[in-house]
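Colleague: I'll drop the sequence and a predicted model, then ask my questions.
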Amino acid sequence: MRTRAFFAVAASGLLAALLATPPATGWAPMTPAGSPVVRPAIARTEQITPVTAEPTTVPLPVKATDGRTHLVYELELTNMSTLPATLTAVRVTAGEGTLEELSGARLLRVFRPSGAPAEQPARDTVLQPGRQGRVWLDVLVPAGTAFPITLAHAVSVTYPEALGIIPKTMTENVAPLGVPDRRPVVLRPPLAGGGWLDANGCCATITAHRSAASPVDGRSRFGERFAIDFVRLDHGTVLFDGPPDQVGSYPYYGTPVRAAADGRIVSVTDEYPDKKPGSATPDMPLAQYAGNNVVQQLASGEYVLYAHLKPGSTRVLAGSTVKAGEVLGALGSSGNSDAPHLHFEVMSATSPFTSEGLPFVFSSFELEGTVTPNAFDDALASGSGSITVTPAREDRDRTREMPLYLDVLRFPRTA
């Protein structure tokens, strides 16, 4: 935390010197021989930014089932001043166009101060002195945009009062970010058939995956940024049939999980029991959170995690190579799992805790419909296990698109 005394010294010393207007004819320090060295005047374009900002990753453009191209990343903000800073707006631009403008309720929905539960909405957008916060961004790019592009961020902040060279209200231009002309990896679905629900995926809603920052080995990374928890609605509506605290009540338990691409198996873990659905997560070592799992390296360099597999179900060995569609194991509920599901994600490294989550698209699938965010709670409360699905407006095959949170999908039987 910066103290008032420290910041005052900085403002009156280094910053004052940096912001001083140079003579019009340039400045002329003396060489050891006494001859002046003449240099042209340097235009001073520095801006004091008491709230510093850093993007967490370089986003890749990914097309989703809403037909739009998404840039998904987070902006980490730190209040370096000695006064509380209220964030009033965040604007993302590319060239002359505004891609995203967040203020009021929309900004509050995607802002969290450090230390606050990520899934719990913030009460305000105040960053206390020395405090860090994050803004989760899902920037939509207009159709026909040519990449690469450069994003710019304008962060508007107010303080209780002016402090030295810091005005009471200001807009900072921060964190320029280049977006490369790259596309996400194309995968085959790891599951087959219809009724597969994206129960915890990307992008606009700050789900448990979207919000998960892993503070491991001295850094925080967002390995689950695009991760999906797949559960299946049997007969199109039924999540479970029987006691909801039994894995056997979920008809899709034990469904084959298949390789999403050709690749090499990096690691296999198959030693943990299923966790009882709905039970509290016990204290467990970090390595057990993914439960029984398979990590696969793709030829293009990315890694795919297939997690929470059924005990004793894995069919591959570390170091072996597999073809797309080959069975790796069976869907289970091991590790940190509330109910049987397949946790599926693409990563930049071999571990979900030390990697950045990367976008991906599936080669082919159908969008059957969507469900509401409270569908799971309603199914549990009623005891019926039934979930209402709103049919999709378009009944068409999807190619090279990413599913969105609460989508219900039909994958090819040959997946």
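Modeller: Yes, it's here. Numbering: from 1, shown residues only.
Colleague: Please count neighbours and contacts with C-alpha atoms only from this point.
Modeller: Noted.
Colleague: ranges for the helices of the stretch 301-415 of the chain?
Modeller: 375-382 (DSSP state H, counting those that start in this stretch).
Colleague: Flag every buried residue along whichever helix or strand Val294 is part of.
Modeller: Using DSSP states H and E, Val294 falls within strand 292-298. Judged by neighbour count using 16 or more other C-alpha atoms under 10 Å, the buried positions of strand 292-298 are Asn292, Asn293, Val294, Val295, Gln296, Gln297, Leu298.
Colleague: ok, and the closest non-adjacent residue to the last one?
Modeller: What it means is Leu298. Nearest residue to Leu298, sequence neighbours excluded (C-alpha to C-alpha, 6 or more residues apart in numbering): Gly263, at 4.6 Å.
Colleague: Could you report the neighbour count for the nearest residue to Asp138 once chain neighbours are set aside?
Modeller: Among residues not flanking Asp138 along the chain, Val72 sits closest, at 4.7 Å (C-alpha to C-alpha, 6+ apart). By other C-alpha atoms under 10 Å, the residues close to Val72 number 24.
Colleague: Can you name the next helix or strand after the helix or strand harbouring Val72?
Modeller: Using DSSP H and E, Val72 sits within strand 69-79. Going down the chain from strand 69-79, the next helix or strand is strand 85-94, by DSSP H and E.
Colleague: Next, the angle strand 69-79 makes with that following strand.
Modeller: 150 degrees (axes from the mean of the first three to the mean of the last three C-alpha atoms, to 10 degrees).
Colleague: quick one, what contacts Val389?
Modeller: Gly236, Thr237, Gly369, Thr370, Val371, Val408 (C-alpha atoms under 8 Å, 6 or more residues apart in numbering).
Colleague: quick check, nearest of those residues to His153?
Modeller: Thr370 (32.6 Å; C-alpha to C-alpha).
Colleague: ok, the residue nearest to Leu298 touching Ala318?
Modeller: No: Gly263 lies out of contact with Ala318 (C-alpha atoms under 8 Å); the separation is 11.4 Å.
Colleague: Second structure for comparison follows:
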Amino acid sequence: MLHLPKAVRHLACAVLICLSAPAVAQQREPVLQSFDLQVPWRPQPINIDGKQQLIYELHLRSFAREVLTLKRLRIVDRTTGATLDDLQGAALQAVIGRPDLVTKDPQQLPPGSQAMIYLSLPFTLKEADTLSHIVDFDTADSAQLRHASIEGARIVVNQPTRPLLLGPPFRDGMWTAIYDASWPRGHRRVLYAVDGAVHIPGRFAIDWIKVDRKGRYVHGDADKAKDWLGYGADVLAVTDGVIASARDDMQENPSVLANARNKVPLEQASGNYVTIDLGDGRHVFYEHLKPGSVRVKPGDRVRRGQVIGQLGYTGESTGPHLHLHVADANSPLNAEGVPYAFEQFHVLGAYPSIDSFGKSEPWQISPDKDNNRQRATLPAPLAVVEFPAMP
């Protein structure tokens, strides 16, 4: 019989006990396939109606095998932990866009589908410069409803070295700033993927339409361009710069209403246009200009206040107006819209809704007549403004 040392016998017994004991499974949280979160365009603060905002888009794409239902979105300051915005229910649904057009319910994302969340946050640089996004969602996995949450798409807010301030685009008159971030087909929610990447060139675009004190934008027949108050108005260079591109060979439809129903190719959507290179990678676009009115060509140097063309309705246009925006490249579609502001303008009033404007109802006069001169900002949506006279 083999006699082992006592210490060795104890070690052997311990090994046998361990081998004979049932293995205890380590508890783990279930792992779920869900969303890819991206913020392709890093936002910069912008001033609108005298208030600083952060305007950008959160892209979501589902990689799950079942339908995911968005329930809540929180944007948090990673430095302090403070919540900058908390969206759920109707507030969340209102800011969701669905380029995939897969489901009627914008909060339900089937496998492979995608959504855009259009964010507009009251913001100051003192609050945060690094943001993160927390998405709560429901998933029905094997008929079992689960609630889950993910965090991602961290971004560092760009702090512009200097604000881009523009001068008046017109000499005189009362002009309505036509835009709104909530419109499904407004500039903010129109995406273009024409060269291997998706862009929103009109993120901060405004359509300018001239009105009178009674709220009318047409005197006469709305189907005739010459009867629109702004048609043929001189369009001015908003700052010094170099003409980067120009087009003046597109004709207008004899009928304004027929032109509004006319779907034009993407390359003609801007109509006749002028682009001014402002330097620092920024370009200002003037679109839908009157045929034969463009007075500049690529390479020309222009001065602030110089006439560069006249307001028209060429291209994809529902009526005579000036489309104006600033982007980071010399391309009407393949560029990102970037913030800008006007040096100054006078707020006369505003339309209560786009329906009110469309019906030519009187706009509401600003109640604060002594404090409605705005500086270094964009006007509020549907505001009626007057720019200072050019010398």
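Modeller: Done, it's in. Bear in mind that the values here come from a model prediction, so they are computed numbers and not experimental data.
Colleague: dump the residue contacts of Gln93 of the second structure.
Modeller: Counted by C-alpha under 8 Å, 6+ apart, Gln93 of the second structure has contacts Pro106, Gln107.
Colleague: Just give the nearest non-adjacent residue to the equivalent of Leu140 of the first structure over in the second structure, would you?
Modeller: With TM-score structural alignment defining the correspondence, Leu140 of the first structure maps onto Pro122 in the second structure. Nearest residue to Pro122 of the second structure in three dimensions, chain neighbours excluded: Gln53, at 4.6 Å (C-alpha to C-alpha, 6+ apart).
Colleague: For the aligned residue in the first structure for that neighbour, grab the count of nearby residues.
Modeller: By TM-score structural alignment, Gln53 of the second structure lines up with His70 in the first structure. Neighbour count for His70 of the first structure, taken as other C-alpha under 10 Å: 23.
Colleague: so His70 of the first structure sits right up against Thr145, yeah?
Modeller: No: contact between His70 of the first structure and Thr145 fails when scored by C-alpha under 8 Å: they sit 11.6 Å apart.
Colleague: And Leu164 of the second structure, how far from Leu278 of the second structure?
Modeller: Using C-alpha to C-alpha, to the nearest Å, Leu164 of the second structure is found at 9 Å from Leu278 of the second structure.
Colleague: what is in contact with those two at once?
Modeller: With C-alpha under 8 Å, 6+ apart, Leu164 of the second structure and Leu278 have no common neighbours.
Colleague: quick one on the thing from earlier: counterpart of the residue nearest to Leu298 of the first structure over in the second structure?
Modeller: Aligned partner of Gly263 of the first structure by TM-score structural alignment: Gly241.
Colleague: cool, and Arg219 of the first structure?
Modeller: Arg219 of the first structure maps onto Ala197 in the second structure, by TM-score structural alignment.
Colleague: For Arg68 of the first structure, grab the count of nearby residues.
Modeller: 14.
Colleague: Please read the previous query as pertaining to Val307 of the second structure.
Modeller: Neighbours of Val307 of the second structure (other C-alpha under 10 Å): 21.
Colleague: List the residues that contact the residue nearest to it when sequence neighbours are not counted.
Modeller: Excluding the flanking residues, the one nearest Val307 of the second structure by C-alpha to C-alpha, 6+ apart is Leu236, at 4.5 Å. Contact analysis of Leu236 of the second structure by C-alpha under 8 Å, 6+ apart lists Pro168, Pro169, Phe170, Arg171, Arg304, Gly305, Gln306, Val307, Ile308, Gly309.
Colleague: same thing but 6 Å
Modeller: Pro169, Phe170, Gly305, Gln306, Val307, Ile308 (C-alpha atoms under 6 Å, 6 or more residues apart in numbering).
Colleague: Now which of the residues you listed would you call buried?
Modeller: Pro169, Phe170, Gly305, Gln306, Val307, Ile308.
Colleague: all strands for the stretch 301-415 of the first structure, in order.
Modeller: For the stretch 301-415 of the first structure, the strands defined by DSSP state E, counting those that start in this stretch cover 303-309, 321-322, 327-330, 342-347, 357-358, 360-362, 365-370, 390-391, 397-398, 407-411.
Colleague: would JSON lines of the ones you listed with distance to Leu107 of the first structure be doable?
Modeller: Putting the strands of the stretch 301-415 of the first structure into JSON lines (distance: least, C-alpha to C-alpha, whole Å) gives the following:
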{"stretch": "strand 303-309", "distance to Leu107 of the first structure": "32"}
{"stretch": "strand 321-322", "distance to Leu107 of the first structure": "44"}
{"stretch": "strand 327-330", "distance to Leu107 of the first structure": "41"}
{"stretch": "strand 342-347", "distance to Leu107 of the first structure": "27"}
{"stretch": "strand 357-358", "distance to Leu107 of the first structure": "23"}
{"stretch": "strand 360-362", "distance to Leu107 of the first structure": "27"}
{"stretch": "strand 365-370", "distance to Leu107 of the first structure": "25"}
{"stretch": "strand 390-391", "distance to Leu107 of the first structure": "28"}
{"stretch": "strand 397-398", "distance to Leu107 of the first structure": "32"}
{"stretch": "strand 407-411", "distance to Leu107 of the first structure": "24"}
